Each structure stands twice: as structure tokens, then as C-alpha cells.
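Here you go, sequence then predicted model.
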Amino acid sequence: MDECFKQRKQIAKEFKTYQKVFIALGDENRQQIFLVLLEHDKIGMRVPEITEKTHLSRPAVSHHLKILKDAG
């Protein structure tokens, strides 16, 4: 195998490892929640705090957080 092919195989393997994360972040609402969490000055936020910073309801935030958590 040539070096280029080996590198492509490695990239494919790593992509498969993180594929669930890419899929989870493919949703605009989850991207918004992710950014809110990253931009918060402390580690961790409660659902009501996230709700205040997004257009989402509490049940929606909880739902999207579960999907993000399950994706790793």
C-alpha cells in the first residue's frame, strides 16, 4: 500500500469514530446549544439557562442535550 492510501484509510477510521458527533451537530438547534455551552463563562448550565439563551422550549433543550450526550 502506498502512503497516501494508508493515510486515507486512517482518516476514514477516525471519521467513523466521530460520525455520530458530526450527525448530532448537523442540526442547527444542537449547534446553537453547543455554542451556548461553549460560550458560557462557567462549566455546565441548567436547562432553564440554556432555554433563556435560545428560542427553544425546556423539553426541546432536554431532547437535544440527550442527543448530544448520546453522540459523545
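Nice, I can see it.

use CA for all of it now, contacts and neighbours both
Fine.

ok, now how distant is Lys6 from Glu52?
The gap separating Lys6 from Glu52 is 47 Å, by Cα to Cα, to the nearest Å.

let's bring in a second model and compare:
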Amino acid sequence: MLPANPAPHARGANPTGSAPLARNSAEALARILKAIADPTRLQLLSMILGHEPGGVTVGDLVSQLAFQQPTISHHLKILHDAAIVTRRQEGRTVIYTLAEDFRGPVSDILR
């Protein structure tokens, strides 16, 4: 049962007093949160962060986690598609690093 006089935010007002998040911003944020909200991807992000600024290879990640290369690659693709990690090719090796815009936020999340 609802209280007789619910708080303003319970009636739909924004409790911060600012304008609500724009729809396109909300959708972009939801895509990022969906990409991050997975235990394996959080582990990968923590490992990539630990190897900054040089980056990490799939082989490095496979050797530290109990997953096979295809699983790691799948999760890295999701993070890359969300622009959370970047990848660069060095010969036959692919190096993954955190995207510049996500270094601080990922570090804060993993604290």
C-alpha cells in the first residue's frame, strides 16, 4: 500500500531536480551498462586495466582465466563493440586496451 502523501520522486519527479536523461543518452548508457554487466567481462576489464598502458593479448587473458580463447574473444568483441576497449594489431597479435574515455570510469567501478 502506498503512503497517503508519497515523496515527490515516487510521483515521477526527478529527485535531483535536474532534467531527466535524454532518451538517446539513456539508450547509449544502457548499451554500455549491458556490456559491462557480466562477471566475465568485469574480470576482463580488471585484467586489462592492470596491464595499462601497454595492453593485453587474448593469450594473456586465457592464461589467467579458466576460459578458452573463443569465450574470451566473444566477450572482448562485446566490449569492443561498445567502445569500452580498443584493439590494435601488431603482426599476428591483437593488443587490447581500455578506451581512453573509460579508464577512469572502469577504475571507479572496479574499486
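On my side now, so go ahead. Just so it is clear, the model here is predicted, and its values are computed rather than measured.

Which residue lies nearest the spatial centre of structure 2?
The centroid of structure 2 falls nearest to Ile36 when counting by Cα atoms, centre = their mean (3.3 Å).

which residues touch it?
Neighbour list for Ile36 of structure 2: Leu42, Leu79 [criterion: Cα atoms under 8 Å, 6 or more residues apart in numbering].

Just give the closest residue to whatever residue of structure 1 lines up with Gln68 of structure 2, not the sequence neighbours.
Aligned against structure 1 by TM-score structural alignment, Gln68 of structure 2 finds its counterpart in Ser57. Among residues not flanking Ser57 of structure 1 along the chain, Thr51 sits closest, at 6.0 Å (Cα to Cα, 6 or more residues apart in numbering).

Touching, the one you found and Val61? I think so.
Yes. Between Thr51 of structure 1 and Val61 there is a contact at 6.7 Å, judged by Cα atoms under 8 Å.

Many thanks, have a good one.
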